[in-house]
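Asks: Structure for the following, please:
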Amino acid sequence: MSQDLSEFLPYRLFQAAEVTGRDFQKIYQGRYGMLRTEWRVLFHLGRSGDQTAKQICQRAMLHKTKVSRAVKALEAKRLLTRKTVEGDRRSEILSLTKQGQAALKDLTGIGAEYDQGLIDALGEEKYQALLAALEILNRKA
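Replies: Okay, the predicted model is just below:
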């Protein structure tokens, strides 16, 4: 490893995620007043269907406090509902409302366009190489 920490791969990956994430954040924040964690909760509910906050924490690699705050905010925006699990009053099943599903559909379309812009900037060959590299790194997690 170089002495220059700006060349440290985890730092570079973090920086790339921050820059690209911040650009997309402007979209979901502007349209729906969502913070990043709220977007991630919405995304995981849309991707995997109804689930508990604990399941979202595991899938999204988020702390339970952040997920709890996001769930409350999304519920206040009427984008999700909570239903207590029978036999376990501490656990709730989270579900997207019709408004939540519509917001997710809207953001999914915009996200696909945003994603295509990134792919175009990289070019197909570099994009495929990046996907392969990320796949290897994600197996380490």
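
Asks: hey, let's count contacts and neighbours off CA atoms from now on
Replies: OK.

Asks: how about the strands of this protein, start to end?
Replies: For the chain, the strands defined by DSSP state E cover 51-52, 80-85, 88-96.

Asks: To Leu134, which of these lies closest?
Replies: Within the strands of the chain, the stretch nearest Leu134 is strand 51-52; the backing value is 26.6 Å (CA to CA).

Asks: In terms of secondary structure, what does the closest one contact?
Replies: strand 88-96 (3 or more CA pairs under 8 Å, 6 or more residues apart in numbering; DSSP states H and E).

Asks: can you list the residues that contact the strand it packs on?
Replies: Applying CA atoms under 8 Å, 6 or more residues apart in numbering, the set of residues contacting strand 88-96 from outside is 42, 45-46, 49-53, 79-85.

Asks: structure for this one too, so we can compare:
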Amino acid sequence: MNDLFLFRLHRMAALAGQPLVRLCEGRHGITRREWRLILTLGLGGPMLSTQLAERARIEPARTSRAVTVLAEKGLVVRAPRPNDRRRVEIRLTERGRAIFDELHPTVLALDERLLGVFSPQQRQDFQALFDQLEAHLGSWRADLALPKANRSRAAAGGAPRRGNP
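Replies: Here you go, the predicted structure:
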């Protein structure tokens, strides 16, 4: 099983992400997904939810739920755009900006430590291969046409959700 690339990639992501998860959850009470949204806003400034989902590479529905939680935690606000009050921008609050300002350098240091195993040429080659693989994923996933899992409690034999018969 160790030869399977997807298995190894998942395992590496889990191992490499553990320090970040501990920092996010232990120090700030945020999830890795919430951190990704804070990072995206911290680097890119205020943006619409659709832009945020696209840049953070998180499904729009999950982005919306995470933004709601971040707003409840006082880390982001939804603000109507001055030129089009029907469209709402997501912005970091002072608390959200403080978390970004504290975690971003730490995450950069974690990246540097992880990639420090490579020589400068190996790092450049690795980045090029990673970029190529990432670009390929867009078409690769679209060609698969796999069914989506039904994750409702009723399908799993559990109690129906509230409001469902």
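
Asks: any chance of the strands of structure 1 in TSV, plus mean neighbour count and distance to Leu62 of structure 1?
Replies: Listed next are the strands of structure 1 as TSV, based on neighbours: other CA atoms under 10 Å; distance: least, CA to CA, whole Å:
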stretch	mean neighbour count	distance to Leu62 of structure 1
strand 51-52	16	13
strand 80-85	16	18
strand 88-96	16	16
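
Asks: quick one: whichever residue in structure 2 pairs up with Ile56 of structure 1 from Leu75 of structure 2, how far?
Replies: Taking TM-score structural alignment, Ile56 of structure 1 has Leu52 as its aligned residue in structure 2. Distance, Leu52 of structure 2 to Leu75 of structure 2, by CA to CA, to the nearest Å: 15 Å.

Asks: again, but for Phe126 of structure 2
Replies: 35 Å.

Asks: centroid residue for structure 1?
Replies: Nearest to the geometric centre of structure 1 sits Arg40, at 3.0 Å (CA atoms, centre = their mean).

Asks: Contacts only, for it.
Replies: Neighbours of Arg40 of structure 1 in contact, by CA under 8 Å, 6+ apart: Ala60.

Asks: Give the aligned equivalent of it in structure 2.
Replies: Match for Arg40 of structure 1 (TM-score structural alignment): Arg36.

Asks: residues near the aligned partner of Ile119 of structure 1 in structure 2, how many?
Replies: Matched to structure 2 by TM-score structural alignment, Ile119 of structure 1 sits across from Leu115. Neighbours of Leu115 of structure 2 under the rule other CA atoms under 10 Å: 14.

Asks: That concludes my questions; thank you for your assistance.
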